[in-house]
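Asks: predicted model, plus sequence, below.
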Amino acid sequence: MTGTEDRLRDAFSGAAETIRPGSLAPLSPPPPRARSMKWAVPVAVAGALTLVLIGTSMLVGGMSQAPRTGSSALSGAPERIVAIRGGHAMVEDAAGHPIVRIDGDRYEAVAATRDRRTFFLAASAASDTYSFYRVTLGPDGSPTRPQRVPATIRLDSGLGKPERFAASPDGSKLAVVGNNPGQVEAVVIDVRTGASRVWRASGDNPISSATWSPDNRTLGFIWSFRDDQPSLYLLDTGAARLAPRVLRSATTPGDGLINVFAFNPDGRTLTAQVQGAKRGPDDDAEYQLVQLSARTGQPTPWTARLPSDSFFVKPDASGNHFLQIIDGRLGRVDNGVFTWTTTATDYTDAAW
């Protein structure tokens, strides 16, 4: 069984036994018609076909650059990251060298805000129960003492899988996606008050890849409605009635699969990690980061080749640098080229 298949099996296996009190009433998933139209392309737009053909070439790796090892140019990249290693939160430099440990333990995930100085840490309080803390880095990288967010949630989110936790760019909201018995949930938490809004739908299929748009109200995630193929969804968290819409299928034209995606800081594009179609029993598929239109879901020519599969992508404020964690090892993509950052293999999450 491949590493990707192991992750998918793990995602299906967990379920919480208790539903968090105080949630909103269940809401309905998108109607079937919305799903049936996810591949519709306006035939009157002549350039659309060209874009799809170019994007397909990108997704099968015809023009991507091979990954390399060694130090990469750090020009324009953030100088510091916050990493989760062995349940502890660490401030590290851009090359993965520890600077200082942040107070507390049992941390499982970290998310950064737009200023790249404010970070939120998710900590395991009990089985499938999580609390949250805010930390701010000073000009010299020294962290403040973690400040508790007045909210605790109980949800099988698998926060050890960091693609299920995200902070809005302005730091006003947190999002956690996951499953409870017989249903999926996307929980939006007000950092100041601890109040939450919840979108939920029936089903046991896993939900993952929480990501915020720069508008601070659009939440993205990946989910499979009933037995359909997984799709990329966008949810307007400021709407009176929460109802996500399908952006596109998570299956690419070349039979690849989008494992995780993130909004880029420009708000116009997304960066997605794509697993190419398997070509043999050893899972020797090609893995890439690709960029998609945030409006249409169609691919752009930008692509970067990865050494293996990763359910992880964290852009910096410029959108030119991306953190990657592959089998516990920290790497990065700078201007389209992958480089390993460290040889350590104990990373759970990281953000800059």
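Replies: Alright, I've got the coordinates.
Asks: going by C-alpha atoms from here, please, whenever you check contacts or count neighbours.
Replies: Will do.
Asks: what about the nearest residue to Leu234 once chain neighbours are set aside, how many neighbours?
Replies: Using C-alpha to C-alpha, 6 or more residues apart in numbering and skipping residues adjacent in sequence, the residue nearest Leu234 is Gly220, 4.5 Å away. Other residues lying near Gly220 total 26 when counted by other C-alpha atoms under 10 Å.
Asks: Ser293 contacts Pro301, correct?
Replies: No - under the criterion of C-alpha atoms under 8 Å, Ser293 is not in contact with Pro301, lying 10.7 Å apart.
Asks: the residue nearest to Leu234 is in what secondary structure piece?
Replies: strand 218-223 (DSSP states H and E).
Asks: ok, residues contacting the lengthiest helix in the chain?
Replies: Taking DSSP state H as the criterion, the chain has its longest helix at helix 46-59. Here helix 46-59 makes contact (C-alpha atoms under 8 Å, 6 or more residues apart in numbering) with 41-42, 63-64, 252-254, 256, 274, 276, 288, 290, 298-303.
Asks: before we go on, here's another structure to hold up against the first:
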Amino acid sequence: MTRTEDRLRDAFGAAARSMPNGSLDPLTVPSRRRRRPWTVPAAVAAGLAAVVIGGTAVGGAIPRAVHSGPAAGAAGPRHVLAIRDGRAVVENATAQGLTKAASLGGRYEAVVATGDGRTFFLAGKASGASYAFYRLTLAADGTPSAPERVPGGTVRLDSGFGKPENLAASPDGSRLAVVGTAGGRPEAVVIDVRTGGRRTWSTSGGSVTSATWAPDNRTLGFVHTPGGPSGRAVLRLLDTGRPGTDLLSSRVLRPAEVTGTRVNGLINVFVLNPDGRTATAQLQGAKHGPDDDASFVLATLSTADGRPTGRVVRLPGDSFFVKSDGSGAHFLQLVDGRPGRVDGDAFAWLSRAADYDDLAW
């Protein structure tokens, strides 16, 4: 199952939990690439249909006339920290791809980096749906320190928590943000990694994904999909310095759909860029063909008005993943377990292997 299908399954599940038992008939959603189908309630599917087919509803497929060639030299971070089959490994990043440098003990599900490119956080299951967090640093040659447990205990969320797009570290490394669903309610949890203190924001119904920090280390971005028949996904920005616990006290940046002459589609995941003026989003175009294939691009959006600005880079497939380095000039992609990178207006594969669960630089 692709990450897009994972996100939709979580959204359907969250909405379904908010509806009376026994009132819904099942609907089978077609799987892609001959994967096993999964089922969702018909009434919930109708309510969220606009989100599922957003690329079609906003007026056509994403344009294919974009660059997709070798990455520009070996510029950018020298190392990545990756999760491969549950194991954390340090790999050298070069123009030729990735080469293994070191391995860490333990099992993990997600990794995120801070703005300095040397401090990383790992998420590992403590028990059931509870997760613990660990911090480590990389030396200049890529040698990792031993992971140290972040204080404050564990965090429990019902679904989607361990997925990479739902975990983010602030650029200065002082806070972690995790988003998901707890007891049928969308939640965002922010943890002070020095003290273990935490704050939680929640709302009723729907789902929340794609955690990302602004360069001010205070504003948290995410994608929120409301529950109910009119639920349509939007990008939101939450001021975590203000009092309150209402997740919807955040402001709407833009709908999670883009229309225009250059690009059209549904925003699956996004990151706020270090310049403070733009965001980089992965967009899914209209579905087509018997396997519901779609086009995917990485595009730059203005945070002032949410409009597309700057580059549009064609991607080889559905990644539901984008990780930026500290400069905001280099982006990681993960397409069905295979890592790639975007530099400038070009995409390039980093490895032939397809056993990556997550990676960051």
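Replies: Yes, it's here. From a predicted model like this one, the values you see are computed outputs, not experimental measurements.
Asks: coming back round to it: tell me which other helices or strands the strand holding Gly220 of the first structure touches.
Replies: Where contact means 3 or more C-alpha pairs under 8 Å, 6 or more residues apart in numbering; DSSP states H and E, strand 218-223 of the first structure is packed against strand 207-212, strand 231-236, strand 257-263.
Asks: now the angle from it to strand 207-212?
Replies: 160 degrees (axes from the mean of the first three to the mean of the last three C-alpha atoms, to 10 degrees).
Asks: comparing strand 218-223 of the first structure with the second structure, how large is the average distance?
Replies: In the superposition with the second structure, the average deviation recorded for strand 218-223 of the first structure is 0.5 Å (mean C-alpha distance after the TM-score superposition for the first structure).
Asks: now Thr219 of the second structure: closest residue in space that isn't a chain neighbour?
Replies: Counting by C-alpha to C-alpha, 6+ apart, Thr219 of the second structure lies nearest to Asp239, which is 4.8 Å off, once chain neighbours are set aside.
Asks: in contact with the residue mapped onto the one you found from the first structure, which residues?
Replies: Under the alignment by TM-score structural alignment, Asp239 of the second structure pairs with Asp236 in the first structure. The contact partners of Asp236 of the first structure, by C-alpha under 8 Å, 6+ apart, come to 217-219, 242-244.
Asks: at 7 Å what do you get?
Replies: Neighbour list for Asp236 of the first structure: 217-219, 242, 244 [criterion: C-alpha atoms under 7 Å, 6 or more residues apart in numbering].
Asks: rewinding a little: packing partners of whatever helix or strand comes next after the longest helix of the first structure?
Replies: Using DSSP H and E, the helix or strand that follows helix 46-59 of the first structure in sequence is strand 80-85. Counting contacts by 3 or more C-alpha pairs under 7 Å, 6 or more residues apart in numbering; DSSP states H and E, strand 80-85 of the first structure packs against strand 88-93, strand 107-112, strand 347-351.
Asks: so which residues of the second structure form helices?
Replies: Going by DSSP H, the second structure shows helices at 3-17, 42-52, 54-57.
Asks: tell me what the last one is packed against?
Replies: Of the remaining helices and strands, those touching helix 54-57 of the second structure by 3+ C-alpha pairs under 7 Å, 6+ apart are strand 265-272.
Asks: who's in contact with the strand it packs on?
Replies: By C-alpha under 7 Å, 6+ apart, the residues outside strand 265-272 of the second structure that reach it are 54-55, 58, 61-62, 210, 212-214, 256-259, 278-286, 320-322.
Asks: try it again at 8 Å.
Replies: 4, 51, 53-56, 58, 60-62, 165, 209-215, 221-223, 256-259, 278-286, 320-324.
Asks: how distant is that strand from the center of its chain?
Replies: Strand 265-272 of the second structure sits 8 Å away from the centroid of its parent chain (C-alpha atoms, centre = their mean, to the nearest Å).
Asks: any idea how far the residue opposite Ala285 of the first structure in the second structure once aligned is from Thr137 of the second structure?
Replies: Per TM-score structural alignment, the equivalent position to Ala285 of the first structure in the second structure is Ala294. Per C-alpha to C-alpha, to the nearest Å, Ala294 of the second structure is found 38 Å from Thr137 of the second structure.
Asks: over to Gly260 of the second structure?
Replies: With C-alpha to C-alpha as the criterion, Gly260 of the second structure and Thr137 of the second structure are 42 Å apart.
Asks: which residue sits closest to the aligned residue in the second structure for Val337 of the first structure, ignoring its sequence neighbours?
Replies: Applying TM-score structural alignment, one finds that Val337 of the first structure aligns to Ala346 in the second structure. Nearest residue to Ala346 of the second structure, sequence neighbours excluded (C-alpha to C-alpha, 6+ apart): Ser68, at 4.9 Å.
Asks: report how many residues lie close to that neighbour.
Replies: Neighbours of Ser68 of the second structure (other C-alpha under 10 Å): 16.
Asks: surely it is in contact with Leu298?
Replies: No - with contacts counted by C-alpha under 8 Å, Ser68 of the second structure stays clear of Leu298, the gap being 11.2 Å.
Asks: overlap in contacts of the two?
Replies: In contact with both Ser68 of the second structure and Leu298: 313-315, using C-alpha under 8 Å, 6+ apart.
Asks: and which of those residues is nearest to Ser130 of the second structure?
Replies: Leu315 (33.4 Å; C-alpha to C-alpha).
Asks: ok, now which ones touch whatever residue of the second structure lines up with Val246 of the first structure?
Replies: Residue correspondence to the second structure (TM-score structural alignment): Val246 of the first structure is matched to Val252. Neighbour list for Val252 of the second structure: 234-237 [criterion: C-alpha under 8 Å, 6+ apart].
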